[in-house]
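Novice: have a look at this fold, sequence not included:
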């Protein structure tokens, strides 16, 4: 008789990604029930099942059991193996951005570096875009001692909703451990960079978005450069769409980013004749709105934008057993969930000190000294 597995029991569908990542890193099996049990469509969503399959793909001995209705999940984490030339279809219920954060957090502590081809949607309004991941998430990892060598995201083709068709190649190096950080100075914005993209629509859409965004920034600073990435043919995926991602770089090396994308919803593309389709938001409105969003993110203060808070906190918690201290703007709901889950799985508590003079919040914690044990064995 094998040893009976003892599961940490959790409820509900919230913060599933965070729970799976922490369960994997802490080697804590979880049993999650009551997953959307009262919804008209109960149970796990296609993207959540896809994430579980992805974890199975990069881990050995990982056991996933889902009941018939999808409302109960048993997840027993395995050893993160990593590996080259992996392929995973992320589906089209969420974009590739949904999968990148969990993949990188787990991948850093794999036995071997990962290179994986991910297929699906590259840009949508819900998840961080692959551009934001490149411009902002990767530099954030370097702060914690992740080497630039082997840390890369290549956009092979773009894919807009509803049908996707995008493809990226992500490579993740492995680390022994993460460094603690003292990162309190957000600096002043010195330049703004960005990428606009369009798939299966006129490249004129990009020029309109850029022109509108620049109109707002040029009153504030001269160094604004937004590149265009117009894709055609197979590289443009399967659906029409356009969007823009912007990043403000500060004098102290912080990257604050926002992005958005515009496309048709499922069912709108096929049934209606092309000229009767719902009007998409005009590109100049898209440009203006996203520029304003970036200014709002900058105004909140802090060394990362609100989408990167959760990642920042988890990296601090996993780092060497030393004090990390970071400054963020107002705590985001995702950031708060992450703090709860970190306490739940790693027993690490953050001190949270509001800084009334700037409206920001300073968080400190002592890292748990998480080590990549599988690396030693090889």
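Specialist: Sure thing, it's come through. No experiment lies behind these values; they were computed from the predicted model shown.

Novice: please count neighbours and contacts with C-alpha atoms only from this point.
Specialist: OK.

Novice: quick one: buried residues of stretch 345-362?
Specialist: 345-346, 348-350, 354, 360-362 (16 or more other Cα atoms under 10 Å).

Novice: from residue 328, how far out is the spatially most central residue of the chain?
Specialist: By Cα atoms, centre = their mean, the chain has its centre lying nearest to residue 101, at 4.2 Å. According to Cα to Cα, to the nearest Å, residue 101 stands 19 Å off from residue 328.

Novice: likewise for residue 343?
Specialist: For residue 343, the distance to residue 328 - Cα to Cα - is 19 Å.

Novice: how about residue 140?
Specialist: 14 Å.

Novice: and what of residue 252?
Specialist: As judged by Cα to Cα, residue 252 and residue 328 stand 14 Å apart.

Novice: of those two, which one has the most company?
Specialist: Comparing residue 252 with residue 328 by neighbour count (other Cα atoms under 10 Å), the higher total belongs to residue 328, at 26 against 15.

Novice: which residues touch the closest residue to that one other than its chain neighbours?
Specialist: In space, and not counting its chain neighbours, residue 328 is closest to residue 302: 3.7 Å by Cα to Cα, 6 or more residues apart in numbering. Shown in contact with residue 302 (Cα atoms under 8 Å, 6 or more residues apart in numbering): 184-186, 327-329, 360-361.

Novice: go again with 7 Å.
Specialist: 186, 327-329, 360 (Cα atoms under 7 Å, 6 or more residues apart in numbering).

Novice: name the residues that touch the biggest helix by length in the chain?
Specialist: Secondary structure assigned by DSSP state H gives helix 283-300 as the longest helix of the chain. For helix 283-300, contacts defined as Cα under 7 Å, 6+ apart pick out 205, 208-210, 212-213, 216, 256-260, 305, 329-330.

Novice: want to compare, so here's the second one:
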């Protein structure tokens, strides 16, 4: 079994999630110690346990240490099982981080995964980022898939639900060295169980920032009454590649400022000229299990560095990493 130090790099849950994914892809078991050692509340929390449960179900894995607060885990996967699966985090824990753990293992397998928890919560990619940015980027390497939102879930109530399915394709090498010429910006401004005018005001704030770009901007307003209270906006810019940014509504922050933040963050990402944004920079690393990758990320993050080190352990890939902003990343399979 591979030995993983859960305290290296960013020392959070990403080390565990990446290890779970790569373990199930390669069939190699691992033991991780010091889970989330650098976090205020170390050890497995509900969101991380949900990721473990999902990957255990998908591979009929043998697992030890999968309980709340555990700082050690042993995971030995079996063969991947097809079928319809579901998991409920039980909190507002991010459904998208769980989905990202499972998606690589779902590719070209008849697997549908229903996840309940938080769809739009702090410190994780909102579900619309997955739909507007992640999936279009994966399509560039030949992978398609669907993420369907059944109900929105916000912090602290959670209660959201998504269905992840239909991931398939013939992955090919991916090269995204530059963003290229900006063609259009799309987005979704949503409000759930709150006054509908918030969605429009978020759009207004974003448009104040984005007006410098002389391209079509289409931001959809989504107003729903089902799901826990909350708001947010996701923006996606399309050129030769795709970049995204987002902002979640907060108490005491005006809707206009929520929109302005998303717009400002997107401008910041685009001005680097990189191929992908800082979040996609770390999300792509795992897909080197399928093909060679060569791309530039707007900013080098600790999550990216963490994913690179975990991937090296499981796959033995050759990695070239140059610069901080933009950061040029090349991952070659041996």
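Specialist: Good, I have the coordinates. Please read these numbers as outputs of a predicted model, since none were measured by experiment.

Novice: part of a helix, is residue 161 of the second structure?
Specialist: No - Residue 161 of the second structure: not assigned to a helix; according to DSSP: H, G, I helix; E, B strand; the rest coil it is strand.

Novice: which residues of the stretch 51-200 of the first structure fall in helices?
Specialist: With DSSP state H, counting those that start in this stretch, the ranges of helices along the stretch 51-200 of the first structure come out as 97-107, 130-132, 138-143.

Novice: would you turn those into JSON lines with distance to residue 221 of the first structure?
Specialist: Below are the helices of the stretch 51-200 of the first structure laid out as JSON lines (distance: least, Cα to Cα, whole Å):
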{"stretch": "helix 97-107", "distance to residue 221 of the first structure": "30"}
{"stretch": "helix 130-132", "distance to residue 221 of the first structure": "21"}
{"stretch": "helix 138-143", "distance to residue 221 of the first structure": "23"}
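
Novice: for residue 154 of the first structure, find the nearest of those.
Specialist: The closest of the helices of the stretch 51-200 of the first structure to residue 154 of the first structure is helix 130-132. By Cα to Cα, the value is 8.9 Å.

Novice: on average, how far is that closest one from the matching bit in the second structure?
Specialist: Superposed on the second structure, helix 130-132 of the first structure shows a mean distance to its aligned partners of 0.6 Å (mean Cα distance after the TM-score superposition for the first structure).

Novice: confirm that residue 194 of the second structure sits in a strand.
Specialist: No - looking at residue 194 of the second structure with three-state DSSP, it is coil, so not inside a strand.

Novice: identify the residues contacting it.
Specialist: Here residue 194 of the second structure is in contact with residue 229 (criterion: Cα under 7 Å, 6+ apart).

Novice: report the aligned residue range of the second structure for the longest helix of the first structure.
Specialist: Taken onto the second structure by TM-score structural alignment, helix 283-300 of the first structure occupies residues 255-272 there.

Novice: could you pull out the strands for the stretch 101-250 of the second structure?
Specialist: 111-117, 143-151, 160-169, 174-176, 184-192, 217-224, 230-238, 242-248 (DSSP state E, counting those that start in this stretch).

Novice: mind putting those strands in JSON lines, distance to residue 64 of the second structure and mean neighbour count included?
Specialist: Below are the strands of the stretch 101-250 of the second structure laid out as JSON lines (distance: least, Cα to Cα, whole Å; neighbours: other Cα atoms under 10 Å):
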{"stretch": "strand 111-117", "distance to residue 64 of the second structure": "23", "mean neighbour count": "24"}
{"stretch": "strand 143-151", "distance to residue 64 of the second structure": "31", "mean neighbour count": "18"}
{"stretch": "strand 160-169", "distance to residue 64 of the second structure": "27", "mean neighbour count": "21"}
{"stretch": "strand 174-176", "distance to residue 64 of the second structure": "37", "mean neighbour count": "19"}
{"stretch": "strand 184-192", "distance to residue 64 of the second structure": "39", "mean neighbour count": "22"}
{"stretch": "strand 217-224", "distance to residue 64 of the second structure": "41", "mean neighbour count": "18"}
{"stretch": "strand 230-238", "distance to residue 64 of the second structure": "37", "mean neighbour count": "26"}
{"stretch": "strand 242-248", "distance to residue 64 of the second structure": "36", "mean neighbour count": "27"}
